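Novice: this one's structure only:
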């Protein structure tokens, strides 16, 4: 059994070997790569990506990356393709075949069928002289000298190289399309980025309780209001306008200063001119206000009237942070 130092050294060597192989890929980027990117960019069809074994798994990931960055893509398993799934490929589609050797039996059967349909074909392969390399219209060279596997058998470095080539392809297309963070958010409305770009304060505050008291409310009732609404705060409101705020902290500070608060009212302990935000503002802007002012709650206004509370915990729950 290997000791900890041996395990750490193996891990470091694996990372070093793969990183060197990936760095070498930059020397293999050529006109074929640029022309393949232009072909996809100008295409009216989709990108069909196919492979078998570990290459099929990489193909799935590249499909996901392309779809999320504005290039419609579909995965087609090479084995399934020759048993009926070739119907996925439409007239204007471009096919990307991924294969380290470029000589697997499935690829040798599939490639002629793709060519007979006159679809343009791009190869991501580590062997440009292979059957796939010779038949493809464009070759994206993913050559690696050896696998990280000590027996040079398990696909490791080679699949990492395929993945990096796919990422390079996707980023080039993203740049050509002028694909922005707003565009990205359209495809990820439920993700953190999407929420930062789309989620508004009112989307959060509208589902919260709306704690409020008037300036003459007794401290006892203020405590009850804060406790029942469970936001650690209440707005002090007069004629629907925010005139102050009372937090849990304000109550604790009051108790350290007075023994008898029976005659005190909300206006006696409230913080005047509290920070607030418009209901239509972006949720991420609410976070910015909270961070700059070191506060956990923010009062919300709509058309100049009190509209509720947004809490830091709400933003954390929504993944804004």
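Specialist: Great, that's in hand. It should be emphasised that the depicted structure is a prediction, and the values quoted were computed from it without experimental measurement.
Novice: drop to CA atoms for contacts and neighbour counts, all remaining ones
Specialist: OK.
Novice: quick check: next helix or strand after the helix or strand where residue 162 lies?
Specialist: Using DSSP states H and E, residue 162 falls within helix 157-177. Counting by DSSP H and E, the next helix or strand C-terminal to helix 157-177 is helix 181-187.
Novice: what lies in contact with the next helix or strand after that next one?
Specialist: Heading C-terminal from helix 181-187, the first helix or strand you meet, by DSSP H and E, is helix 192-198. For helix 192-198, contacts defined as CA atoms under 8 Å, 6 or more residues apart in numbering pick out 181-182, 184-186, 188-189, 282-284, 318-320.
Novice: adding another structure so you can compare the two:
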């Protein structure tokens, strides 16, 4: 029991330490941060991010975030930079060096070379009194009180702080560029996230053999239409071919439970009036959200005032959206 308690306490302490550090970063958003964002926006170059050790891993994550949100970015390992990779850097680029101490040997060798190339140098550091910070054009201050590691050695809080500062930078650039969900979809065409951003209802709607009956249809016709089209429901139209309701298999069960003279039942007697609909141009994810909101499994798809078909939750599941 004591071991389990110690595990829980240690985990909570780590999370609290890192959460406090990230919260404190808000106090470090200053003129340098703002100038860095505007400088990148006005630059014709790219963002090149570099570091060594854990900082290099953080750098690759920030590069990925920038690229996916409209800011061209490259990763360059600081150790490889001095062995030929400096050739990827152009004068117009912004180079962000990530380092907790700002005094690592690789960084000290790299900084003078970057300065001679004329690129803007950004220091993302946890030590503003460092070689890197002193020589940078902009300093992103990610100072922390201590690592979450009880020895205060393993990079834990510092890497979390650096990553959070990188996220802040990426989101500021995203908002300043007016980057939209449509833009985001262009960079994320794969996986469920991509499908949520580009698949529309029109891509999934069942347009052929759409179940529909007139509001005067008898019970037998309604049942045959529902079972024959295998969508679990049928649209109900009036004489002008306008949608006036929907009959689901649930409506049929509830009618049978009530009893009565089934021979006299018409579609209009058991239909749900004003059924939930969605326009065919809407994103498929919005169809899913509407189904969840109303606790239903299908929507009637409309093209303005005309019935186009049905979209069922199973259609969304097959595409991996659910």
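Specialist: Good, I have the coordinates. Every value quoted in this text rests on a predicted model; they were computed, and no experiment measured them.
Novice: care to give me the TM-score?
Specialist: Scored against TM-score structural alignment, normalised by the length of structure 1, the superposed chains reach a TM-score of 0.82; 321 aligned residues with a CA RMSD of 3.5 Å.
Novice: one step back: out of the contacts of helix 192-198 of structure 1, which one sits closest to residue 54 of structure 1?
Specialist: When the contacts of helix 192-198 of structure 1 are compared for distance to residue 54 of structure 1 (CA to CA), residue 188 wins out at 26.8 Å.
Novice: which stretches of the stretch 201-322 of structure 2 form helices?
Specialist: 201-204, 219-229, 249-258, 267-270, 284-294, 313-318 (DSSP state H, counting those that start in this stretch).
Novice: of those helices, which is nearest residue 23 of structure 2?
Specialist: For those, proximity to residue 23 of structure 2 was assessed by CA to CA; helix 284-294 is nearest, at 32.2 Å.
Novice: show me what counts as buried in the closest one.
Specialist: Under the neighbour-count criterion of 16 or more other CA atoms under 10 Å, helix 284-294 of structure 2 has 284-285, 287-288, 290-291 buried.
Novice: in structure 1, which spans are strands?
Specialist: Using DSSP state E, the strands assigned to structure 1 run over residues 47-51, 73-77, 94-99, 121-125, 138-141, 212-213, 233-238, 241-247, 271-272, 276-278, 297-302, 305-311.
Novice: take the ones you listed and lay them out in a markdown table including mean neighbour count and distance to residue 105 of structure 1.
Specialist: Listed next are the strands of structure 1 as a markdown table, based on neighbours: other CA atoms under 10 Å; distance: least, CA to CA, whole Å:
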| stretch | mean neighbour count | distance to residue 105 of structure 1 |
| --- | --- | --- |
| strand 47-51 | 25 | 11 |
| strand 73-77 | 22 | 13 |
| strand 94-99 | 27 | 11 |
| strand 121-125 | 27 | 15 |
| strand 138-141 | 26 | 19 |
| strand 212-213 | 24 | 73 |
| strand 233-238 | 25 | 69 |
| strand 241-247 | 21 | 71 |
| strand 271-272 | 15 | 76 |
| strand 276-278 | 20 | 63 |
| strand 297-302 | 22 | 63 |
| strand 305-311 | 24 | 59 |
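Novice: related to what we said a few turns ago, which among the contacts of helix 192-198 of structure 1 count as buried?
Specialist: The neighbour-count criterion (16+ other CA under 10 Å) marks 184-186, 282-284, 318, 320 among those as buried.
Novice: ok, residue 32 of structure 1 to residue 123 of structure 1 distance?
Specialist: The gap separating residue 32 of structure 1 from residue 123 of structure 1 is 10 Å, by CA to CA, to the nearest Å.
Novice: if I look at the residue nearest the centre of structure 2, how far off is residue 70 of structure 2?
Specialist: For structure 2, the residue nearest the mean C-alpha position is residue 193 (6.6 Å; CA atoms, centre = their mean). According to CA to CA, residue 193 of structure 2 stands 17 Å off from residue 70 of structure 2.
Novice: which ones are touching the residue lying closest to residue 216 of structure 1 once chain neighbours are set aside?
Specialist: Distances taken as CA to CA, 6 or more residues apart in numbering place residue 265 nearest to residue 216 of structure 1, at 5.3 Å, with adjacent residues excluded. Neighbouring residues of residue 265 of structure 1 by CA under 8 Å, 6+ apart: 215-219.
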